[in-house]
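**Q** 3D, please:
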Amino acid sequence: MKQVLRSGTAIGSHVEEGQASESKKDFIHKYSLALKEARETHYWLRLLAAAEVVPAARLEPITQEANELVAILTTICKKNRE
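**A** Coordinates of the predicted model:
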């Protein structure tokens, strides 16, 4: 449970750092880290549901939001690499 909190909160901190990036390369790096954390958070949420640590129905909205963050951050990273 602590790991999902750590990875989940790291998403926002990396995005904040990206907003203050010193270069496009730094921006992409920070957003790529946010993407990795979002993917990790999505993984932990799915694992918690599968292991029935937390009811899947309770985790569904958060899991969906994590999935949407992965999609958004993926798009941002891809567009800025072009």
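**Q** going forward, measure contacts between C-alpha atoms and count neighbours the same way
**A** Will do.
**Q** So for this structure, the centremost residue is which one?
**A** Closest to where the C-alpha atoms of the chain average out (CA atoms, centre = their mean) is residue 38, at 1.5 Å.
**Q** Would you do the same for the sequence below? I want to compare the two.
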Amino acid sequence: MRSGTSIGANISEAVRGQSSKDFIHKLQISRKETSETLYWLTLLQKTNYLKPDTAIILIQSCEELLKILTSIIKTLELKIKN
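**A** Alright, predicted model coming up:
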């Protein structure tokens, strides 16, 4: 629960970042929290704590969020370098 809710909190902080570097840094934290959440969801799936359909949807959503955050971070890092 903690890592999952931290994702949104850090994205919200990123939007109000003081600079481009601060924005990227907060998104990187969100990405790390998303990775942790993916770990926990996978663990909950393997222990049958979550219903299989629910686990699949949550894991796929988490993986998609990881891709989105990674893409945003890479794009912004390239813009800062150029």
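**Q** which one in structure 2 is aligned with the residue nearest to the centre of structure 1?
**A** By TM-score structural alignment, residue 38 of structure 1 lines up with residue 34 in structure 2.
**Q** Look up which helix or strand that match falls in, please.
**A** helix 20-46 (DSSP states H and E).
**Q** Check which residues of that helix are buried.
**A** Across helix 20-46 of structure 2, burial judged by 16 or more other CA atoms under 10 Å covers 23-38, 40-42, 45.
**Q** Check stretch 59-73 of structure 2 too.
**A** 59, 62, 63, 65, 66, 69, 70, 73.
**Q** unless I'm mixing things up, the fifth one is touching residue 36, no?
**A** Meaning residue 66 of structure 2. No. Between residue 66 of structure 2 and residue 36 there is no contact under CA atoms under 8 Å: 10.7 Å.
**Q** three-state assignment of residue 49 of structure 2?
**A** coil (DSSP: H, G, I helix; E, B strand; the rest coil).
**Q** Against residue 42 of structure 2, how distant is it?
**A** For residue 49 of structure 2, the distance to residue 42 of structure 2 equals 10 Å [CA to CA, to the nearest Å].
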